[in-house]
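In: I need the structure of the sequence given here:
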Amino acid sequence: MGELARWNLKVSRETDLALRTLLATRGGRKGDLSRFVEEAVNRAVLREIVRDIQARNTDIDPGEIEKLIDDELGAMRGSFWTDWRTN
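Out: Now for the predicted structure:
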């Protein structure tokens, strides 16, 4: 997890109880609350990044995007197998 930062959060009592109940039903252990919050934040950040990229690319032809993706995937596949064979 790397270097840790400490957050102080305030949530409603209902949210606290719902989350703690969920974690308890999954056999909650020390650190589960922190892991749950970190995973939720990471998902929310990724979702926002995807929305930003989609908004930035609304004027680009979908076919052009597909071609760019295919070109990059092809390059990555080629380098993956080249690297794999040499190691």
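In: drop to CA atoms for contacts and neighbour counts, all remaining ones
Out: Fine.
In: tell me how far the ends of stretch 16-32 are from each other?
Out: End-to-end distance of stretch 16-32 (Cα to Cα, to the nearest Å): 13 Å.
In: quick one, helices of this structure?
Out: Along the chain, the segments classed as helices by DSSP state H run 13-25, 32-56, 62-86.
In: Reformat those helices as CSV; add mean neighbour count.
Out: Output for these, formatted as CSV (neighbours: other Cα atoms under 10 Å):
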stretch, mean neighbour count
helix 13-25, 12
helix 32-56, 12
helix 62-86, 11
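In: how far away is Phe80 from Thr86?
Out: Counting by Cα to Cα - Phe80 and Thr86 are separated by 10 Å.
In: Could you also give me the structure for this second sequence? I'd like to compare it with the first:
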Amino acid sequence: MGVPFEALLPYGICLAVRYHLDLPDAIRNIQNGGKRARHSIDQWDRQMMDRDRRLTGWLRGQVDRPIAPAGFEYSNGWRVEKNLH
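Out: Reported below is the predicted structural model:
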């Protein structure tokens, strides 16, 4: 004897609500490279996240290579003018 589908509706509703509420968190998690979202980001954090983005291509990515890749000779964004003398 089978189980009527009406008996399973509350379970389906509970599962749908649970996974629907976690969907924005899952999207935010994917955007951060699998890491939790950051809060209260100050200027230092923005600077370090920009550096990480330039090194790895991800905003929250980090590498353990001791030598910087080509094109990353200068770690700051300032351009220095050439000496006139």
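In: tm score of chain vs chain?
Out: The TM-score (TM-score structural alignment, normalised by the length of structure 2) is 0.29; 36 aligned residues with a Cα RMSD of 2.6 Å.
In: Now do the helix of greatest length in structure 2: which elements does it pack against?
Out: The longest helix of structure 2 (DSSP H) is helix 9-31. Applying 3 or more Cα pairs under 8 Å, 6 or more residues apart in numbering; DSSP states H and E, one finds that helix 9-31 of structure 2 contacts no other helix or strand.
In: so after that helix, what's the next helix or strand?
Out: Note on helix 9-31 of structure 2: by DSSP states H and E, the next helix or strand toward the C-terminus is helix 43-56.
In: Just the buried residues of that next one, please?
Out: Buried positions in helix 43-56 of structure 2, judged by neighbour count with 16 or more other Cα atoms under 10 Å: Met49, Arg51, Asp52, Leu55.
In: Can you tell me which of these is nearest Ile27 of structure 2?
Out: In terms of Cα to Cα, no member of those lies closer to Ile27 of structure 2 than Met49, at 19.1 Å.
In: What's the separation between the closest one and Leu15 of structure 2?
Out: 36 Å.
In: do the same with Asp45 of structure 2
Out: Look at Asp45 of structure 2 and Leu15 of structure 2: by Cα to Cα, they are 37 Å apart.
In: Same question for Gln31 of structure 2.
Out: Distance of Gln31 of structure 2 to Leu15 of structure 2, computed by Cα to Cα: 24 Å.
In: Name the residue in these two with the higher neighbour count.
Out: Between Gln31 of structure 2 and Leu15, Gln31 has the larger neighbour count (other Cα atoms under 10 Å), namely 15 against 11.
In: do you know how far that one is from Asp22 of structure 2?
Out: Distance from Gln31 of structure 2 to Asp22 of structure 2, by Cα to Cα: 14 Å.
In: what's the answer for Tyr11 of structure 2, then?
Out: According to Cα to Cα, Tyr11 of structure 2 and Asp22 of structure 2 sit 17 Å apart.
In: Ok, Leu55 of structure 2 next?
Out: Distance from Leu55 of structure 2 to Asp22 of structure 2, by Cα to Cα: 31 Å.
In: Fine by me, we can end here.
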